[in-house]
Every structure is written in C-alpha cells, then in structure tokens.
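Chemist: heads up, no residue letters with this:
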C-alpha cells in the first residue's frame, strides 16, 4: 500500500508566519522527486521556491495561486510507495516529516523531525481536494449543533469574508470535514441566486464611503513594509537633521576613478561612494550603529556595520543588506550593491539578504526629489537620506558659482544619541562629500 504524506508550508525563517502561493510547479498526478521544488511562494521578505521532502505522486494541492497560507497549513499530499489501491484503508501521515523524506524544506532553513502520527481514513480521503458541491442544488441543510467540522483557518477566514454560516454546510471531506471547495461552492451558489427586489432608498449626500473605493490588500512586501514603518513610528522617538553639501569634488573624483578603470571594470557608483563615506562616519560615531533593547532598557552598540540600502522594485520597497560593509572598499561595496540590486529587480533576494541591517542608506534622489525625512528601518537607530545632485548657485571660495549641490538628511533614534552626535555624523558625511580627500585619513 502507498502512504499518503501531507506536506505543510514550512517555517521559512526570520519570523515569517505566512506566504502567498505565486505559482504551482507541479500538477495533481505528477511524479515528484525528493527535494524537488513544487511551489513558488512570496513572503514578506522574498520569493522562494519550496522543495518537497518526499518523492512520489502528487495526490492533492491545497490553495490556488494567489492564496495566502499560514505556516503549518497543508500545501500538498504525496503518495509514497506502491500505487494506491482502489479499495481498502490508506494510511495518511499527520506530520510534515517522514523517514522517506529528506527533512529539507529550504536551502538554509531545515526542519526538525517530530514523531509521525498516523490515522486511518477512508479511501475517498484521497479525493478531498476535488471540488464537490457542499449542498444539493435547491436545498440547504439546517444549522448543525456542536463544533463545526473545519480544520483550516483559511476556510474559516474565507467564510467570514463572505458572511457564510459554516453550520449550514455539509462537508465533502473525510468524516464530513468542510473543505475550501465546499465554501467556494456555497459562495458561487449565493452569487448565482436571484437578488431580492431593491427597495427605494431616500437620496443621500455624496459623502465619502470607504466601501466605494478600490481596496488593495496590505500583504507580501507591501504589508511587511507597512508593519515595519508603523512600528518604527510607534516605538522610535525619531528626529531629523539635514544639510546642503557641495558635491562637485565628489563627482569629479568619481569621474576620475572611472576614467582610469581598465576595460570591463565596473563603474564606481555615487551610491557606493556614499556608502563608503557612511561606514567611515559610523566608525567615528558608533552610537548610530546600534539598536535599543526596550525590555532591558539598554542601548546595544553593534560591532559590525551591515549596511542596508533602499531599492524600489515592482513588488514594492525592499532593503537589501551589504554584510560587513565596514570591512569593505568602495569597489567591493559597489559590486555587492550591484549584485543585490539585480537580485531585487528579478525578485530573487533571499530572506537572509533582506534582514539583519544595522544602518540604512536611502538614495531618494533617483526619484528627482531634493529632500525627505526618512522613517527609520526598525530596529535600527538611524537612516541616511540623499537627494538629487543638481547644479545650483553656491558661494565657492568667496565667489558665487554654479556647483553640484546635494541635500543630505539623517533621521535618528533620539534614545541612542543627542543632536550633537547626530549633527557631528552628518557634518562629517557632508565634509567628505565636499572634500573626498578626507576619506584618505580613514583608509
């Protein structure tokens, strides 16, 4: 006899609790190998291909593309071993691991191996994923007493969203279990039913109605950004200072670096230069490379600089992290920024590449704006903002001249330092922008 093993959405790490199904990579009836990717999901951090730890025949998939599943919810079932017989009991595993599987769910994220519990179910349990009308056409069962036969929290949520009483449904799953297909069938039946005659309502003023607007779900990357920014505003007493700087010499230094570069050598970007300046400034003002342990009421100054940089993508704003930026050169930091930017553009950043930052650099000048008051990327203590670099009138060596000017801003957590420290950091950055030779002292 075959064993039908249930593979559940694994813990994807970094505190993620749910993921959205983007694309199924297998169909029901396909033969899969151990550790073969079976579904592509989008978390609040990244797009991830999830491999199945079992080898066998896919007997059911749970969730359509676009469905959001919590960690631990069933993803699919796989028949492992000999072909399933037409009759007789079939053992079904409750847990997501089995000796015949690999135990791996993602590269870098393993699973434990809890004891496997098994139950005996009727053969029709293998067909549980097939949509079966929950209620015969033209009739509706009376509400049932006692607990409702629903296991999946997604089924309950779907019913709530459509004001559907689960007690009036007859489940098509094993032992009357109400499946998602049952709920969707009931929703379709309700939608196809003739609408009651409309009752004339008195005219009302055209006041704003939230129900009339387009609704966009706050989930995935956008939902994660919303949660993090809200938490930042709620928990961090931030303050912002800013300064205009003459970036003419910085731009000239960049042009000189790129002119002497050999064939095939990547160009030095402005962002790479600013990142190197920031790491030098953090070495002088380590208070800004810290976090706050609110429960212990302690400031934790961090030994490494993991530099995040804001990147706008089709999926929303993401912040890839350059690890150990304090130990890098302008060239090596620039190469890593380019690599992570390409991964952000193609949606292949991993959760590990999007977490663990200690300080963030935000170049909003690429959007054609001069200034901003950045929101700190919680739980960091500061974010550096850079506006566009544009020709402006500037007093240079006592004379009015046209110079390349940029506005720099620093939003900082006022718990970790006072304005003097923040101002000192920002002034050092501005001095390096105006006189890049200052960096030679720290190289």
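Modeler: Arrived safely, thanks for sending. Being a predicted model, the structure only gives us computed values, none of them experimental.
Chemist: CA only for contacts and neighbour counts going forward, please
Modeler: Fine.
Chemist: need the helices for the stretch 301-443 of the chain, in chain order.
Modeler: 330-346, 419-434 (DSSP state H, counting those that start in this stretch).
Chemist: tell me which of those lies nearest to residue 75.
Modeler: Minimum separation from residue 75 across the helices of the stretch 301-443 of the chain (CA to CA) falls at helix 330-346, 25.1 Å.
Chemist: name the surrounding residues that touch the closest one.
Modeler: 266, 268-269, 271-273, 275-276, 311, 313-314, 318, 320-322, 325, 349 (CA atoms under 8 Å, 6 or more residues apart in numbering).
Chemist: so what's the residue count around residue 302?
Modeler: By other CA atoms under 10 Å, 14 other residues sit near residue 302.
Chemist: can you give me the distance of it to residue 86?
Modeler: Per CA to CA, to the nearest Å, residue 302 is found 62 Å from residue 86.
Chemist: next one: residue 104
Modeler: 32 Å.
Chemist: ok, these two, which is more surrounded?
Modeler: residue 104 (20 against 9).
Chemist: which residue packs closest to that one, ignoring adjacent ones?
Modeler: Leaving aside its sequence neighbours, residue 104 sits nearest to residue 110 (CA to CA, 6 or more residues apart in numbering; 5.1 Å).
Chemist: elements contacting the helix or strand containing residue 157?
Modeler: Applying DSSP states H and E as the criterion places residue 157 in helix 153-161. Judged by 3 or more CA pairs under 8 Å, 6 or more residues apart in numbering; DSSP states H and E, helix 153-161 is in contact with helix 180-192.
Chemist: another structure for you, compare them:
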C-alpha cells in the first residue's frame, strides 16, 4: 500500500518568507523521481525550480499558478511505495483527505480561488470555491437581511484573549500597518485561524463609507461608489522587492549626486586595441568596473555601509560590484563577488554569465545579494544622464551615460570626440562632497587617460 507524503514549500534562503507559483511542472497522477523539479516559483530574489524530495505518484497540488504561498505551506502530496495502481491511490485518498484544510489555508493566504486540485470529487471541489466578486455582493438579497453571511469583524463579546492565531507574519504585519486590531477579527481557517482573506475583508468593512441617514436616490449611479478604474498590477515577487528596497533607500539615505563629462575617446581606442590583439573580447563594462575598483581603493569611504542601530560607518574590505540588468520581470542587480581580484577578461565573462542568467530567470539569490557598490550603465537605454537611487544598504552608485560624438576642446583645438557623462550618487553620511568629487574626478581621469591605471597595476 502506498504512503502519502506531503511536500511543503521549503526555506529558499536569504530571509525569504514567501514565493509565487509561476508554473507547475507536474500534474496530479504524474510519476515523479526523487529530486525532480515539480514547480517553478518566483521569490523576491529570483525565479527558481523546486525539486521534490520524494519519488512516487502526485496525488494533489496546492495552489494555482499566480498563487503566493508562505514558506512551510503545502505544495503537493506524493504517494510513495507500492505500484502506483489506481486502486492503491484510492486507498491512499483517506490519508490525503486531512490535507484539505491545509489546501484551503494556502488558497486563502493568497486570496485566490482554488479549483480542480487534489483528489476530491467535482462536488467537493465546487464547495471549496470562494466567491467574492462585487457582482455577487450586489445580487438581490433575501427578504431578511439578518440572514446574510456574518461580517468579518466580530462583536467585542467574542474578541480573542491572549495570542491571536494568524496564518503568517506577513498577514499580521498587514493588519498592524493598517491599524486593524486582530482580536476583533473572526478567522475562517481551521480552529479559527485568521487568514489573509479575513484581514482583507475586515479592512474593506472598516474602510466602507457609512451610509447617510437620508435614503439615497434610487437612481444613484453605481459609479459613485465604484473603485477607481485602471489596470492593477500586484507589487510582489521581484517587482515588489525592488519597490520595497527603493522606498527604503529614499527614506533612510540622504543622497546627493555630482556629475562630470569625460572624453572617452582614448578608453574606446584602448579597448579596440585589446580586442584586436586576440583572445576573449573585453567589454566596456569590464573596463569601467576595473576603473571603479581602483577608484574605491583610493576612496574607501564609498565602499561602505551605515549601521544605523550602532550609529557607525562600516568600511568593507572587499568590493562586490553590483550592476543593473534589465530583465522581462523587471530590474535586478546581480553582484560580481570580489571584483577587485578579477582581470578584465574575468569580469567580462562574469558580467555575461550573470546577465544571461537574470534574463532567463535562472539567477540564484546568492548572485543578487552582498553588493557593496553598484555600477549603473544606463547609457544602453540611449540617455545621457540620471540621478539613480542608491541600492540600499550600499553607500554609492556610479552612473554611466551613452558615449556619443560631441564637439570637444582637445589639446587646445576644437575636435569631435567620444564623450560620456558620469554621475555619482552617494550617501552623504559616509563622506562629504570633497571625497565624492575626488572619486568621480579620478574615474573621469582614467576614462580620459587609461594609462593612469598603470600606476596601480
């Protein structure tokens, strides 16, 4: 007889507490091998495939594609052992039945409707569907209003005493941020567990405007109370993580920006000479990275972070260089570890590897964390300048605009040269304008005269 084992969403590391189901790789009834990827999920860091530690027949899946689940929530159940014959799966069904409450919990957590998963029959699946559409709420009511479904906010007489059971710390934070007292919320989960849907319904009830004493005209347009029109895009996954980090940066870091135009003609010529000599091609980004590393060695204040709790500036011993990469799922910042120890060839190869992994959605959380300084080449978008937001908790970011022919005074004469605008956005807590200006001027000098780097080679 087969034994049914439950596989839960594992801890994906880097402090991640939830993930969104992007694509199921198996269906109910499929045979899976040990460590076979069964689902593709997106976290706040990256998109990853999750392998199942059991081998057997899939008997249930929990959550639709697009559902967000917390770490530890059930993903699927697998019938292990036996032959996998239909009669064995039928016998295993009673063991899987108690999982229905967990399935409902994971569905309610995301606020989505769960249909068609698990081993229950069609009637049971229909009973689990949660209808929350506005149209259903506006359907003709029964003559006795008191018979309506109970409101999500319970009367004070049934308020919780002691710790309130909540499905996730994220749900508890949602209530706290919106000023909702969870003791006044009636949970619809197993044993009164408060789900995300319960909190959202309670918030909606609190925010619903109180009806005026005078009866509203019968012909009042529905648009008077309708939600604002427009497409709503959830801030979650990579986009949500980026939004949170940028907001935190703007809130915590007193940033300033300085910029300078530089003649990049000699740098472009040096790169062309390197690539003409044979061997792997050297990218312009790699040369700029080498310049950044040497500049940070001269101005270590900018390779640091601020410990606000201890009120200390922490100067970091190694340069882990982040760079902005645009992907179909949004902007990410992969990190080249120990950039100061790499050659131009090594930097070129690592930039290419991380960029391709980011675009394919296969980059790992480890490749997106630990940066100490960011290089932002926004010139690829055809713009000259920018005042970027610092990648928290770093202290600075170097921006590079497009390199284009411009009139320039060279050796006392007007000439057409390849000109680039460089900008430095820095945390004014770690240094003042003199240090920031010195760093940027050194970078510009290296761009204009690459031989300056020979002093430190």
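Modeler: Nice, I can see it. Predicted, not measured: the structure shown is a model, and the values here were computed from it.
Chemist: of all the helices of the stretch 301-443 of structure 1, which lies closest to residue 16 of structure 1?
Modeler: So among the helices of the stretch 301-443 of structure 1, helix 330-346 is nearest, using CA to CA, at 18.9 Å.
Chemist: what helix or strand is residue 255 of structure 1 on?
Modeler: helix 248-259.
Chemist: which stretch of structure 2 lines up against the next helix or strand after that helix?
Modeler: Later in the chain than helix 248-259 of structure 1, the nearest helix or strand by DSSP H and E is helix 270-284. Under TM-score structural alignment, helix 270-284 of structure 1 corresponds to residues 284-298 of structure 2.
Chemist: mean distance, the matching stretch to its aligned residues in structure 1?
Modeler: Comparison of stretch 284-298 of structure 2 with structure 1 after fitting gives an average deviation of 0.6 Å (mean CA distance after the TM-score superposition for structure 1).
Chemist: show me which residues of that stretch are buried.
Modeler: 285-297 (16 or more other CA atoms under 10 Å).
Chemist: what is the nearest of the residues you listed to residue 429 of structure 2?
Modeler: residue 296 (16.8 Å).
Chemist: residue 440 of structure 2 versus the closest one, what's the distance?
Modeler: From residue 296 of structure 2 to residue 440 of structure 2 the distance is 10 Å (CA to CA).
Chemist: just residue 11 of structure 2 next, same as before
Modeler: 42 Å.
Chemist: so which of the two has more stuff around it?
Modeler: Each of residue 11 of structure 2 and residue 440 had its neighbours counted (other CA under 10 Å), and the higher figure belongs to residue 440 (22 against 14).
Chemist: what sits against that one?
Modeler: 259, 260, 422, 423, 424.
Chemist: among those residues, name the ones in strands.
Modeler: 259, 260, 422, 423, 424 (DSSP state E).
Chemist: counterpart of the third one over in structure 1?
Modeler: Under the alignment by TM-score structural alignment, residue 422 of structure 2 pairs with residue 408 in structure 1.
Chemist: my guess is its match contacts residue 373. True?
Modeler: No - the criterion here is CA atoms under 8 Å, and residue 408 of structure 1 misses it with residue 373 at 10.0 Å.
Chemist: list residues touching both of the two?
Modeler: Contacts common to residue 408 of structure 1 and residue 373, judged by CA under 8 Å, 6+ apart, are residue 385.
Chemist: who has more neighbours, the two?
Modeler: residue 408 (24 against 15).
Chemist: neighbours around residue 318 of structure 1, how many?
Modeler: 23.
Chemist: I'd say it and residue 355 touch.
Modeler: No - Residue 318 of structure 1 is not in contact with residue 355 according to CA under 8 Å; the separation is 10.1 Å.
Chemist: for burial, what's the neighbour tally of residue 248 of structure 1?
Modeler: Neighbours of residue 248 of structure 1 (other CA under 10 Å): 19.
Chemist: quick check: the gap between it and residue 396 of structure 1.
Modeler: Counting by CA to CA - residue 248 of structure 1 and residue 396 of structure 1 are separated by 11 Å.
Chemist: tally of neighbours for the equivalent of residue 396 of structure 2 over in structure 1?
Modeler: Matched by TM-score structural alignment, residue 396 of structure 2 corresponds to residue 382 in structure 1. Applying other CA under 10 Å, we find 30 residues neighbouring residue 382 of structure 1.
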